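1. Next come a sequence and a model predicted from it.
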Amino acid sequence: MIEAVKAELTELSARGLADAFSRAVRAGAVVPGERLPSIRAVARELSLSPTTVSAAWRLLARANLIHADGARGTVVADGAGQGPVRHRRALQYEGRFEIDLSTGLPDPALLPDLGPSLQRVPRGGTLESFLAEPIVPQLRDHLMADWPSPAEIITMADGATDALDLITMTCLQFGDRVAVEHPSYPPLLDLLEATGARIVPLELDEAGPVPSSLRDALDAGVRAVFLQPRAHSPTGMCLAPERATELAAVLRGQDVLLVEFDLCAGIAATPLVTVGEHVPDLAVHIRAYSESHGPDLRLAAVGGSAALMDPLIRRRHLGQGWTSRLLQWLLLDLLTHAEPEQQVQQARRQYARRRTALVDALADQGVQVGGQDGIVVWVPVENEAAALMLLSSHGIGCAPGTPYQIRPQAAPHLAVTAALLPETQAPQIATVLAQAARPSLPGSIH
């Protein structure tokens, strides 16, 4: 085993050793079930420190390429990894507070009433084949009519995270470099880390990802780029049309996959602007319906060129094959009848007012928050742990910013779900948030 890994080793670091191990597994030189030598033996043979080898083993364990097997020690393995580590950390205090603004979820009171649509959904039905088209044709045609970029194929997934999982599982391998906005959506970061991808952070400003940062990522050899075009979680950034054109110019002609996922489709007040509309041959677009129509629907549409979509559909046929057609009929009804559409529009306006109320109230307290849209507000703080503790003492729960961060020394923030905060409570909550954000200032509550 050591000789096989040594033959692949090009970088004398923990990451380099993990990458070499992964390449040896893919080449068949290291096989599942094979027992790993001791850390000291590997360090001695490869002229590395035991600390470096131990760090490499942790990376491989996080990607579930190795695992402990009792008395046999550590062995080569495949499997599901350690699960959503970042996402669990972001939600670790969920449900413990009188005012819980940590969830990142929509307000249940603003979701459309499913009752009338459930009455209209066709009962029963027949399935012609397990290999039949995985999307209801009428739903596909409806989605095609306003898809943001030319798409040859649209299919359905069980929510945005399921779509992202399908893409990472199908298109990425251990060691691939992937560009992601910094900060970003914790479930995506969990998926990429479980895959063993090297995450390359893209810098953001109020117009979107910075073109020079994307250019640097491409120069570093990224295989894929993941972007949120509007209502970015957690910053609320929305991609400006001019910036989309600039980013497309950087991507044009590159051998790279562009994945854009619109988490707040339906309830975002800002018109959708995408990079993919300029480079459709590179782009897969994901439109999520959990925030607008309900998390329990677990539905997202995924579309792009046949060259990009066919591998995803083939891979999905190895597992569940398709998303429930009953749920697809339900979504089609919700999208094509006036009453649920009016309810979604009302929610969109209410979320915009709630976000504005909190952002303005924070500004009145001297706390400036960026972004233009979305159900989460990204609040800068001096000390994350101290801010969470002070808020907790007031019965207020917010999500820590660390799970969203890619850079280890990033400025501390909290993710606050403004969607769950009535406008009338915004000034009171903003006062406590400001005190938690800047505990060193005179007059702060301790």
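-> Good, I have the coordinates.

2. okay, CA-based contacts and neighbour counts for the rest of this
-> Will do.

3. Strands along the stretch 151-300 of the chain, start to end?
-> Along the stretch 151-300 of the chain, the segments classed as strands by DSSP state E, counting those that start in this stretch run 153-157, 177-181, 198-202, 204-205, 208-209, 224-227, 257-262, 283-288, 300-304.

4. mind checking which of these is nearest R35?
-> Closest to R35 of the strands of the stretch 151-300 of the chain, according to Cα to Cα: strand 198-202, at 25.6 Å.

5. from the chain's centre, how far out does the closest one sit?
-> In this view, strand 198-202 has its centroid 13 Å away from the chain centroid, taken as Cα atoms, centre = their mean, to the nearest Å.

6. okay, the angle between that strand and strand 177-181?
-> If you take axes from the mean of the first three to the mean of the last three Cα atoms, to 10 degrees, strand 198-202 sits at 30 degrees to strand 177-181.

7. Give me the packing partners of strand 198-202, helices and strands only.
-> Using 3 or more Cα pairs under 8 Å, 6 or more residues apart in numbering; DSSP states H and E as the contact test, the elements touching strand 198-202 are strand 177-181, helix 186-195, helix 211-219.

8. Need the ones you listed in a markdown table (columns: distance to A437 and mean neighbour count).
-> Listed next are the helices and strands packed on strand 198-202 as a markdown table, based on distance: least, Cα to Cα, whole Å; neighbours: other Cα atoms under 10 Å:
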| stretch | distance to A437 | mean neighbour count |
| --- | --- | --- |
| strand 177-181 | 24 | 25 |
| helix 186-195 | 22 | 23 |
| helix 211-219 | 29 | 17 |
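
9. So for W57, which of the ones you listed sits nearest?
-> The nearest among the helices and strands packed on strand 198-202, by Cα to Cα, is helix 186-195 at 13.5 Å.

10. And that closest one, how far out from the chain middle?
-> In terms of Cα atoms, centre = their mean, the centre of helix 186-195 is set 8 Å apart from its chain centre.

11. Which strands and helices lie in contact with it?
-> Helices and strands touching helix 186-195, by 3+ Cα pairs under 8 Å, 6+ apart, are helix 85-90, helix 160-171, strand 198-202.

12. what's the most buried one of these?
-> Most buried of those, by mean neighbour count (mean count of other Cα atoms under 10 Å): strand 198-202, with a mean of 22.

13. In the stretch 1-150 of the chain, what residue spans correspond to helices?
-> Along the stretch 1-150 of the chain, the segments classed as helices by DSSP state H, counting those that start in this stretch run 2-8, 14-26, 39-46, 50-62, 85-90, 115-120, 137-144.

14. which of the residues in the last one are buried?
-> Think helix 137-144. Buried residues in helix 137-144, defined by neighbour count with 16 or more other Cα atoms under 10 Å: L139, R140, L143, M144.

15. here comes the other one, which I'd like you to weigh against the first:
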Amino acid sequence: MRIKGTTAAEIAGSVRDQVASGELAPRASLPPVRVLAGELGVNRNTVALAYRRLVEAGVAETRGRGGTVVAAVPQLAREGVGAGGDCVDLASGNPDPLLLPDLLGAARRGEYSPPLYGAPAIDPELDTWARADFAEDIEQPFRTLVTHGAVDATERLLNAHLTRGDLVAIEDPCFLASIGTLRLGGYRSAPVRVDGAGMRPDALRAALAAGARAVVCTPRAHNPTGASLTEERAADLRAILARHPQVLVIEDDHFSAVSARPYHRVTPPGSTRWALVRSVSKFLGPDLRLALVAADAGTTARLEARLSAGTTWVSRLLQHTARELLLDPRVHELHERARELYARRSGLLVERLRAQGIEVPYRPDGLNVWVELDVDGRAAVADLARRGWAVRPGHLFAPDPAAHQGAIRVTAATLTEPQAEAFAAELAAAVAELHSKAT
């Protein structure tokens, strides 16, 4: 490795050239600032600035006392990872396929004309439905857009307002894709602890005091915990955010149509940059890659620049299908049934766990149940797998992988009563066995 240059731009360019050519491999250590400055005969501040530019560009990353290393593609956990072999799958995070409508049937209904370049980016009838749906919950002026799902919306919103290195407040634990979005985008995370009522006010206040420029919040059916904001908690969070009107507020209301809890808004009226995102994946189907977004005018304009017609608009065929489903009374009845069954299944699991002495402090909403154990979560997951049950360890959902070592996430979306009874007993036995090994 031979880094050259006498200015910060030249030094950074030399490193980038060697990374591009393969001379510097991912995770390779760069020389300490003092050493490289001496070799090049330049001021230490020049090398420090070069390294800072490399980090900002995503070419390198700092590891504290470990120095500066060439960045590698992050290895990210993802949703949809289920059971292997004969295990009962309580790990995937998927909705119940039997509670999803017929996408192909909907695609064939109604009037559909293939759009050409220059057509409006959003289906007019879908836009009308979305405006009416959002208007029930949003009092301030807004405009609507369609994105390629909630993760796409969140990524574009952050990219529209933030730069690499900016601090983003996210729930702790949080949605797997949010962790991936921040790492891939080069943002720093400010974990905000979650309890049964949602984001904790003290933790949000601390994240904002630390300089967070954006907040990503799940108002209900939080994944992985199942927590939903209460009216009182939402009011507390609004009061805190009202003192930071410049902060981007993103609400990911992913479970909207089938949630058993009401939506409580955390975005205060004075926020200048905000978005409410409602994807359809959990209640119309994961393959319908579409989310409806309501946002302030400035944010909408920034998103439109990234979703302009003729380049990357969301497929009008997908929009047509979503429109047909969202306007279908039979689908509304299916959503009512899904809302009832999901709540019943997660509640049943909580009851059976409590009967085994495993406490879940609140009744969750959504597809998942979060269980805090007094043993190592990964060991519990491995033991359960040997017993024929697949769940996911809690540390995967933590912005800091060292956190939530004693938790597991259980997907209850398809859980039957006999399965709930058997799983609770097996989990209790696994915990007891791990306790005995530790003594």
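-> Perfect, thanks for sending it. For clarity, every value in this text was computed on a predicted model and none was experimentally measured.

16. quick revisit: let's have the helices and strands packed on helix 186-195 of structure 1 in TSV, adding distance to S54 of structure 1.
-> Supplementary listing: these in TSV, determined by distance: least, Cα to Cα, whole Å:
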stretch	distance to S54 of structure 1
helix 85-90	20
helix 160-171	26
strand 198-202	18
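
17. Which one of the ones you listed lies nearest to L390 of structure 1?
-> helix 85-90 (17.3 Å).

18. What is that closest one packed up against?
-> Where contact means 3+ Cα pairs under 8 Å, 6+ apart, helix 85-90 of structure 1 is packed against helix 186-195, strand 396-400.

19. Stretch 148-156 of structure 2 maps to which residues in structure 1?
-> Mapped onto structure 1 using TM-score structural alignment, stretch 148-156 of structure 2 covers residues 158-166.

20. now swap in stretch 379-393 of structure 2 and tell me
-> Mapping stretch 379-393 of structure 2 onto structure 1 (TM-score structural alignment) gives residues 386-400.

21. what's in contact with stretch 405-414 of structure 1?
-> 182-184, 199, 201, 378-384, 398-402 (Cα atoms under 8 Å, 6 or more residues apart in numbering).

22. which among those residues end up buried?
-> 182-184, 199, 201, 378-381, 383-384, 398-402.

23. Closest to A68 of structure 1 out of the residues you listed?
-> Set against A68 of structure 1, the nearest of those by Cα to Cα is I199 (25.9 Å).

24. Take the helices and strands packed on strand 198-202 of structure 1 and lay them out in JSON lines including distance to A338 of structure 1.
-> Output for those, formatted as JSON lines (distance: least, Cα to Cα, whole Å):
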{"stretch": "strand 177-181", "distance to A338 of structure 1": "36"}
{"stretch": "helix 186-195", "distance to A338 of structure 1": "33"}
{"stretch": "helix 211-219", "distance to A338 of structure 1": "41"}
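
25. just so I know, which of the ones you listed lies nearest A300 of structure 1?
-> Going by Cα to Cα, the one of these nearest A300 of structure 1 is helix 186-195, 14.9 Å.

26. Tell me which of the helices and strands packed on helix 85-90 of structure 1 sits nearest to A163 of structure 1.
-> If you check each of the helices and strands packed on helix 85-90 of structure 1 against A163 of structure 1 by Cα to Cα, helix 186-195 wins as the nearest, at 10.2 Å.

27. what's the distance between A301 of structure 1 and R353 of structure 1?
-> As judged by Cα to Cα, to the nearest Å, A301 of structure 1 and R353 of structure 1 stand 27 Å apart.

28. Over to A387 of structure 1?
-> In this structure, A387 of structure 1 and R353 of structure 1 are 25 Å apart, going by Cα to Cα.

29. Looking at those two, which has the bigger crowd around it?
-> Set A387 of structure 1 next to R353 and count neighbours by other Cα atoms under 10 Å: A387 wins out with 24 against 16.

30. and that one, what is it in contact with?
-> By Cα under 8 Å, 6+ apart, the contact list for A387 of structure 1 reads V381, L433, A436, A437, P439.

31. What residues of the strand or helix carrying the third one count as buried?
-> Under the criterion DSSP states H and E, the helix or strand holding A436 of structure 1 is helix 426-437. Of the residues in helix 426-437 of structure 1, those buried under the neighbour-count criterion (16+ other Cα under 10 Å) are A426, P427, I429, A430, T431, V432, L433, A434, Q435, A436, A437.

32. just stretch 250-263 of structure 2 next, same as before
-> Result for stretch 250-263 of structure 2 [16+ other Cα under 10 Å]: buried residues 250-261, 263.

33. That stretch aligns to what range in structure 1?
-> The aligned range for stretch 250-263 of structure 2 is 259-272, by TM-score structural alignment.

34. measure that stretch end to end?
-> Counting by Cα to Cα, you get 15 Å between the two ends of stretch 259-272 of structure 1.

35. Need the contact partners of it.
-> With Cα under 8 Å, 6+ apart, stretch 259-272 of structure 1 has contacts from 148, 160, 224-232, 238, 274, 276, 283-292, 344-345, 347-349, 351-352, 372-374.

36. From these, list just the buried residues.
-> Buried subset of those (neighbour count, 16+ other Cα under 10 Å): 148, 160, 224-232, 238, 274, 276, 283-292, 344-345, 347-348, 351-352, 372-374.

37. List the contacts of R109 of structure 2.
-> For R109 of structure 2, the contact set (Cα under 8 Å, 6+ apart) comprises E324.

38. try E382 of structure 1
-> E382 of structure 1 neighbours (Cα under 8 Å, 6+ apart): P412, A437, R438, P439.

39. Work out for me the element it sits within.
-> Counting by DSSP H and E, E382 of structure 1 is found in no helix or strand.
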